[in-house]
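Engineer: What follows is a predicted protein model with its sequence.
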Amino acid sequence: MHLGFRASTHQEDADARQGGAPGARTHTPALPPTRLRLRLRLRLRLREVEECLAPSRPEGGRTGIPWAAIQGGSGPGREPGGAASMEALLLGVGLLLGAYVLVYYNLVKAPPCRGIASLRGRTAVVTGANSGIGKMTALELARRGARVVLACRSRERGEAAAFDLRQESGNNEVIFMALDLASLASVRAFATAFLSSEPRLDILIHNAGISSCGRTREPFNLLLRVNHVGPFLLTHLLLPRLKTCAPSRVVVVSSAAHRRGRLDFTRLDRPVVGWRQELRAYADSKLANVLFTRELATQLEGTGVTCYAAHPGPVNSELFLRHVPRWLHPLLCPLAWLVLRAPRGGAQTPLYCALQEGIEPLSGRYFANCHVEEVPPAARDDRAAHRLWEASKRLAGLEPGEDAESDEEPQPVDPGVPSSLSSPHPEEPAASEPYTSPQSSPDLSKVTRRIPVKAEPEPQAS
């Protein structure tokens, strides 16, 4: 390959310094020394490039690929090593692609929930449903015709999410109610407001959770409070309505991190300091989710209320990047897109536990990838589960005589409502007029239906 350049001779360089051409007089002015040096250096570089790109002649007379140029050197003696390097490079790329295919089909690609149950006339509560897995879960429930309550901490984000879900699902029965799981008083206030305004509760999905305390410093274990104690208290307060509307289901979103958990009952509520303690506290809270689900299934046996722990898989959600330094986001976001599931994929296992037919005998079990999965011995210890139940009652501020038994009368059920969650309904949910703006959403008293029920106790301070 020839680029059309040739290297200058010493005589030409001398003529250039004198401002003339070889063998002829010229009136061209002499170049400044700086420009002359740059010009000479450029010519030398062009000659080196021309030599590197020239086709090599290996043994046998055939023109070959200039492996020496690829390796940064010259000469036929380096061609075999260059060919071996190229083969190793291609082999490495093939292995990486194969590994990614295995990771994608085993971790990233989630099996879809194939439950066909219609939820018309049913009511579902999804905590932390303003984004990520919770929002995708609520969207699917709304598409099936359910009345969906988004229980979120931020009013602004919760109302915006409710507006988006109403628009996307065509179901106007999607509302927001305030709930802060870190505050036991907020949990009690939510339960009181819900029981006084909603006649049914068929599905309760505990999706909200945190993976780090951030900059918050509380005099208690914030990770355990939000991930376990708050959901425990909320379930306890809503159990009367769940039993009244049986068959009903409770889904607790856990994590594979529970396998690293080791509960220390002598220091359950101690404050968490430092990232190492946060990692351990997060794993402990996920183990508490699995043990709570196991004990809850024992407590509810024969009531028609079933419960399941669900692992959504590795998901690219706000929980993943919320506590990562911002300067790492440009590096981690592309990697997360490659190897983590989208929130819609992460919602499939919780939806499976909430909608799938015939899994009632598996109440209390742990599910991953829409299949029941065995857990380590620490997560199936019945004595530890019962001990955690009693400790959670104390941490939640439940009085010794305060239980979850209900004396309220069963609520009337519409004749058109199916008698079981697993009963498919042939009709699709009817579309409704969309709301105009999230800012114009009416307040809670206008959104929810006010149906008189037995008066509930006033919320107690935690």
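Structural biologist: Noted; the coordinates are in hand.

Engineer: From here on, just use CA atoms for contacts and neighbour counts.
Structural biologist: Noted.

Engineer: quick one, what contacts V149?
Structural biologist: 123-126, 174-177 (CA atoms under 8 Å, 6 or more residues apart in numbering).

Engineer: Against V125, how distant is it?
Structural biologist: Distance, V149 to V125, using CA to CA, to the nearest Å: 5 Å.

Engineer: Also A69?
Structural biologist: With CA to CA as the criterion, A69 and V125 are 65 Å apart.

Engineer: Same drill for these two, tell me which one is more crowded.
Structural biologist: Ranked by neighbour count (other CA atoms under 10 Å), A69 and V125 place V125 first, with 26 against 20.

Engineer: quick check, that one in a helix?
Structural biologist: No - when classified by DSSP: H, G, I helix; E, B strand; the rest coil, V125 is found to be strand rather than part of a helix.

Engineer: Quick one: the helices in the stretch 301-450 of the chain, in order.
Structural biologist: Under the criterion DSSP state H, counting those that start in this stretch, helices of the stretch 301-450 of the chain are mapped to 318-321, 329-339, 343-346, 348-355, 382-395, 444-447.

Engineer: Would you convert these into JSON lines that also reports distance to G170 and mean neighbour count?
Structural biologist: JSON lines is the format used below for the helices of the stretch 301-450 of the chain (distance: least, CA to CA, whole Å; neighbours: other CA atoms under 10 Å):
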{"stretch": "helix 318-321", "distance to G170": "26", "mean neighbour count": "15"}
{"stretch": "helix 329-339", "distance to G170": "29", "mean neighbour count": "13"}
{"stretch": "helix 343-346", "distance to G170": "18", "mean neighbour count": "24"}
{"stretch": "helix 348-355", "distance to G170": "19", "mean neighbour count": "27"}
{"stretch": "helix 382-395", "distance to G170": "40", "mean neighbour count": "17"}
{"stretch": "helix 444-447", "distance to G170": "16", "mean neighbour count": "12"}
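
Engineer: Take this one as well and set it beside the first:
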Amino acid sequence: MLMSNKTVIITGANSGIGKESTIALSKMGAHVVLACRDTAFGKEQHANEVIADIKKQLPNASLSFIPLDLACFDSIRNFVIRFNQQHSQLDVLLNNAGVVSLEKRQTRDGFELTMATNHLGPFLLTNLLLPVLINTPKSRIVNVSSKAHAKGKITFSENRIKTRRPYMGLATYADSKLANIYFTQELAERLKGTDTTVNALHPGGVASNIWPDSNGIIGIIRRHIVKKLKTPAQGAQTSIYLCSSPDVEQVSGKYFYKKKLKQTCARAKDKATQHKLWQVSAECTQLNNEELKQPS
């Protein structure tokens, strides 16, 4: 099978696109590590329930669970320690998990929740996993971004990513998706000369648990929009493609939609902001020079 003897980490594997990606890559023969919170929220399933569900369909599926909370830097570091204790290779890292917080919320590390979960967390996780990724032949990193990145803007204040004032949840989500694009492009530059690629994607509008339940007019609009959205299985197709297809084996630093190469917005081509975001993200996550992949 296409993914036989491959090890894959999928963040947010217990719902939506992440769960569908887990099912698809398991069918291809991969061992999938479900990287998600140990406590299910809202409509999420616990990872062990997801594993049981998949095993009913695919009795031979190779699946495991390591707890991960992308909003907590200690949780990320503990995840990497446990993964490295259990595995000596990592063929694919699918940074899939994401949130939208309509109210301004802060993580225990002191960062705005949406940016921390959607960008800073994956930034830290990816950098800590780079040694095993680089040592695995033809490994891939896949970042789930969004076309919402075109509405995003990254600015800085005292070596931190500036949060919009007044706080706007959807605008902050767009900012975090632009950060995903900058991160993908900068990391691709730093991975030149290695056997590891990194790409980003827009999954399309998907009816998933990322969008919080709301009352009032926002809730009415949300329910109306959800009826027109893709199913998670449809939204997962480009993620699955970038994780597994031989067609993109040598492609890196690019942005995809519907399995096709697409252009990012003009703002995403701002190299100065891209470089600055990397530096600020490294400071925020307290990565030291030994843990950071330097430009080749």
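Structural biologist: Received, thanks. Just so you know, these numbers come straight off a predicted model, no measurement behind them.

Engineer: Superposing both, give me the TM-score.
Structural biologist: Once the chains are laid over each other, their TM-score by TM-score structural alignment, normalised by the length of structure 2 reads 0.89; 286 aligned residues with a CA RMSD of 2.2 Å.

Engineer: For P231 of structure 1, which of the helices of the stretch 301-450 of structure 1 is the nearest?
Structural biologist: Taking CA to CA, helix 382-395 is the member of the helices of the stretch 301-450 of structure 1 nearest to P231 of structure 1, at 10.3 Å.

Engineer: check contacts around the closest residue to D284 of structure 1 other than its chain neighbours.
Structural biologist: Closest residue to D284 of structure 1 apart from its sequence neighbours, by CA to CA, 6 or more residues apart in numbering: G261 at 4.3 Å. Contacts for G261 of structure 1 (CA under 8 Å, 6+ apart) come out as 280-281, 283-287.

Engineer: just L201 of structure 1 next, same as before
Structural biologist: L201 of structure 1 makes contact with 122-125, 241-242, 245, 248, according to CA under 8 Å, 6+ apart.

Engineer: Same question for Y308 of structure 1.
Structural biologist: Here Y308 of structure 1 is in contact with 249-252, 293, 353, 362-367 (CA under 8 Å, 6+ apart).

Engineer: Drop anything exposed from the residues you listed.
Structural biologist: Buried members of the contacts of Y308 of structure 1, counted by 16 or more other CA atoms under 10 Å: 249-252, 293, 353, 363-367.

Engineer: Export those to JSON lines and append columns for distance to I133 of structure 1.
Structural biologist: JSON lines is the format used below for the buried ones among the contacts of Y308 of structure 1 (distance: CA to CA, whole Å):
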{"residue": "R249", "distance to I133 of structure 1": "18"}
{"residue": "V250", "distance to I133 of structure 1": "16"}
{"residue": "V251", "distance to I133 of structure 1": "13"}
{"residue": "V252", "distance to I133 of structure 1": "13"}
{"residue": "T293", "distance to I133 of structure 1": "20"}
{"residue": "C353", "distance to I133 of structure 1": "14"}
{"residue": "S363", "distance to I133 of structure 1": "22"}
{"residue": "G364", "distance to I133 of structure 1": "21"}
{"residue": "R365", "distance to I133 of structure 1": "20"}
{"residue": "Y366", "distance to I133 of structure 1": "18"}
{"residue": "F367", "distance to I133 of structure 1": "16"}
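
Engineer: from those, which is closest to L36 of structure 1?
Structural biologist: Of all the buried ones among the contacts of Y308 of structure 1, L36 of structure 1 sits closest to F367, with 75.2 Å by CA to CA.

Engineer: The nearest residue to the closest one once chain neighbours are set aside and L268 of structure 1: what is the separation?
Structural biologist: Spatial nearest neighbour of F367 of structure 1, chain neighbours left out: A310 (4.8 Å); criterion: CA to CA, 6+ apart. Plainly put, A310 of structure 1 is 23 Å away from L268 of structure 1 if you go by CA to CA.

Engineer: Compare the two (neighbour count), which wins?
Structural biologist: Each of A310 of structure 1 and L268 has its neighbours counted (other CA under 10 Å); A310 has more, 35 against 19.

Engineer: In structure 2, what residue corresponds to the more buried one?
Structural biologist: Correspondence of A310 of structure 1 to structure 2, assessed by TM-score structural alignment: L201.

Engineer: do the same with E168 of structure 1
Structural biologist: For E168 of structure 1, the aligned position in structure 2 is occupied by Q57, per TM-score structural alignment.

Engineer: how many neighbours does its match have?
Structural biologist: If we define neighbours as other CA under 10 Å, then Q57 of structure 2 has 11 of them.

Engineer: Quickly name whichever of the contacts of G261 of structure 1 is closest to R41 of structure 1.
Structural biologist: Distance ranking of the contacts of G261 of structure 1 against R41 of structure 1, using CA to CA, places R280 first at 61.3 Å.

Engineer: Map that closest one across to structure 2 for me.
Structural biologist: Matched to structure 2 by TM-score structural alignment, R280 of structure 1 sits across from A171.

Engineer: Need the three-state assignment for that match.
Structural biologist: Classified using three-state DSSP, A171 of structure 2 is helix.

Engineer: That one contacts H149, correct?
Structural biologist: No - in terms of CA atoms under 8 Å, A171 of structure 2 does not count as a neighbour of H149; the distance is 9.5 Å.

Engineer: Which one's more surrounded, the two?
Structural biologist: H149 (24 against 19).
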